[in-house]
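1. Sequence and predicted structure below; questions after.
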Amino acid sequence: MAGNSQRRGRRVTSKKGATIGSGGKNRAGLSGKGKTLPADERPWHKAYSGTEKLPQRTAWKQDKERRAAAEEGRAPKIGAPGTKDTTWGAGQRGVGKPARGAAAKAGGRAGGRTPTRGGPRVAPGRKSMPAKDAPELLVGRNPVVEALRAQVPATALYVAHGIDIDDRVNELVRTAADRGIAILEVGRPELDRMTGGVLHQGVGLQVPPFAYEIFEDLLAASVEHTAPLLVALDGVTDPRNLGAVIRSAAAFGAQGVFMPERRAAGITATAWRTSAGAAARVPVSQVTNLTRAIKACQQAGFMVVGLDADGETELYDLEAAVGPLVVVVGSEGRGLSRLVGETCDLRVSIPMVSEIESLNASVAAAVSLAEIARRRRES
């Protein structure tokens, strides 16, 4: 025979056609599952009445969850048999063990049961996108101590395992314990993940979103001083610059800081840390329209000066420094915007010895506020 007809393993029969039917193998799958149970008869539904007997597998799963919850010291995710409670118990989500180790040595007990995790969970490989009203995590020993001293509302204090205990750690743990704030000891990798890699010095304080002062209240409170001083930020977008300006404002006696809501940095954990806790002592306000807010200050009797490298008045010749004053700091790149610059009463430049184009926004603010404070002391 020609071709491969004599090869070993050759096909000797015609190709098999498609099998018709399953031969009874899928008979169970074709049978109906019966009627759909009403809601009050489904053990997994919130409307379950509890009168029907639980299916065997459902009862086994619920019993397994209750045993696991008892071992972990938390409320079960399901209710007891025969009840409608099939959700987490109120106030029991994430309940775990109190702090121990370094946190307990540094300042006592946390008091009561405390949450074991803080902040949103982030899937591996994905960036967290916290909601606008999500809690913030303040980090750094000085910012946390200052926030606790200022009675900033807080929900949890995180302390890293093996932290070097100093006076600040003792104080912040003791203060948190006295205020009934949960104290949790976590590993450094976990704290790194929660802070996004920001330098935290082994401590973090979870606080609600920053509460901005109403601008009208900030202005009214400032005019009660003999020579009020306010700082306005025109489009500063770096939270580190914002924190540094707030710190300088607190150091040199300013009564408040205000800035626009849009296209500008807000009080984030980074700004908190850079301010070294000064944001807890200096009122900060966000305004819808910065030009309108500046005009309101002018109507209240303030002289408004804008920091500008090409300003017509040098800082050391600023005679208005001893009176009610608003210092406007421009953004990092473009400086003062056109409308804000036109609204200012004066544009002030900082004289420099070398040929440097301009100073950083926070540095310019610090130099200006220091000179204003010096003039006021000598007047």
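-> Perfect, thanks for sending it.

2. From here on, just use CA atoms for contacts and neighbour counts.
-> Noted.

3. For this protein, which residue occupies the most central location?
-> Glu136 (2.6 Å; CA atoms, centre = their mean).

4. wait, it sits on Pro208?
-> Yes: look at Glu136 against Pro208 with CA atoms under 8 Å: they come within range, at 6.0 Å.

5. In this structure Arg174 contacts Gly107, no?
-> Yes: proximity of Arg174 to Gly107 meets the contact threshold set by CA under 8 Å, at 4.5 Å.

6. now what about stretch 236-249, what contacts it?
-> 231, 255-257, 263-268, 270-279, 282, 330-332, 361-362, 365-366, 369 (CA atoms under 8 Å, 6 or more residues apart in numbering).

7. Put this next to the previous one:
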Amino acid sequence: MEVLYGLHPVEEAIRSGSRQLDHVSVARERRDDRLERLIQLCRSAGIRVSLEPRDQLTRIARTDAHQGVLAVVKERQFLGVEDLLKPKAEGQHRFFLALDGIEDPHNLGALLRTAEGAGVDGVILPERRSAPVTATVAKTSAGASEHVRIARVTNLVRALEQMKQKHVWVLGLDERGTPDYTDFDFKTDCVLVLGREGAGLHDLVKKTCDHLLRIPMAGQVSSLNVSVAGAVVMYEAMRQRRPPAEKPAKKPEEARKGLGS
């Protein structure tokens, strides 16, 4: 069993239904509308709620950032790459995110939050040299990590090659790459690969990429934080892939009378 803490992570774990919750503990000292709504959500879902001293929650969560609520949940079951590669509806392209050695749990949480918001179809994480999906990650993602489909792989290069065999373009993000990310057509099956904080993509991962995209920088620094850079590109991909909004039908104009009428 694992522990999730914070209002949003616990609430989203209940809403997603992706994991079994053993029980939810709330601090006796906290009483407000947000907590009451969470308690009602637990009762509607048939989840046991217990009242505990705040200090007890701090000991269990190993942090005082639990906001007076934590949940004991079943360990997360990760997917395989083949699970992510299941085809979508005809005419819909798949968009994935692969993370090459993201070790900061706050960066991982921020990227999972963006991935969920940008409609990413799945995230690939290596088993080694990667931050685990912990309660800190869930808290940083504001619970979005509970909705994201995540595959854990032993070898990221092999997983990317497997995706290429299924006609998925592999796109690395690199400050020395070409073209600019805005010049790439994301309306195809593709996976965006982001590298380590500071060091970027591993050499073998970089060689596996079909294209290396860059984010142009107008200032003195050469790159962005990985979670910010990932957000920039993911939302550009979402913008390009979003179906055009239907324009409202114009109302027929009334006949205008001229001077000679």
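-> Right, received. Where do you want to start? If you're wondering where the values come from, they're calculated on a predicted model, not measured in any experiment.

8. Now for the equivalent of Ala118 of structure 2 over in structure 1: which residues touch it?
-> Using TM-score structural alignment, the equivalent of Ala118 of structure 2 in structure 1 is Phe252. Neighbouring residues of Phe252 of structure 1 by CA under 8 Å, 6+ apart: 369-370, 373.

9. As TSV, these with secondary structure would be great.
-> Below are the contacts of Phe252 of structure 1 laid out as TSV (DSSP: H, G, I helix; E, B strand; the rest coil):
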residue	secondary structure
Leu369	helix
Ala370	helix
Ala373	helix
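
10. in which helix or strand would I find the counterpart of Asn107 of structure 2 in structure 1?
-> Under the alignment (TM-score structural alignment), Asn107 of structure 2 pairs with Asn241 of structure 1. In this assignment (DSSP states H and E), Asn241 of structure 1 forms part of helix 239-251.

11. Have a look at how far, on average, that helix is from structure 2.
-> Once fitted to structure 2, helix 239-251 of structure 1 is off its aligned match by 1.2 Å on average (mean CA distance after the TM-score superposition for structure 1).

12. Next secondary structure after that helix?
-> Counting by DSSP H and E, what follows helix 239-251 of structure 1 is strand 256-260.

13. Which helix or strand lies directly C-terminal to the one helix or strand Thr58 of structure 1 maps to?
-> Using DSSP H and E, Thr58 of structure 1 sits in helix 56-72. Moving toward the C-terminus from helix 56-72 of structure 1, the next helix or strand (DSSP H and E) is helix 102-107.

14. Where in structure 2 does that next one fall?
-> By TM-score structural alignment, helix 102-107 of structure 1 lines up with nothing in structure 2.

15. Work out the gap between that helix and the centre of the chain.
-> Chain-centre distance of helix 102-107 of structure 1: 25 Å, with CA atoms, centre = their mean, to the nearest Å.

16. got the contact list for it?
-> Against helix 102-107 of structure 1 from outside (CA under 8 Å, 6+ apart): 110, 159, 161-163, 165, 169-171, 173-174, 177, 183-185.

17. Could I get the buried residue list for that helix?
-> Neighbour-count burial for helix 102-107 of structure 1 flags 102-104, 106-107 (criterion: 16 or more other CA atoms under 10 Å).

18. for stretch 209-224 of structure 2, same thing?
-> 209, 211-215, 223.

19. And it, end to end?
-> Start to finish, the residues bounding stretch 209-224 of structure 2 are 20 Å apart (CA to CA, to the nearest Å).
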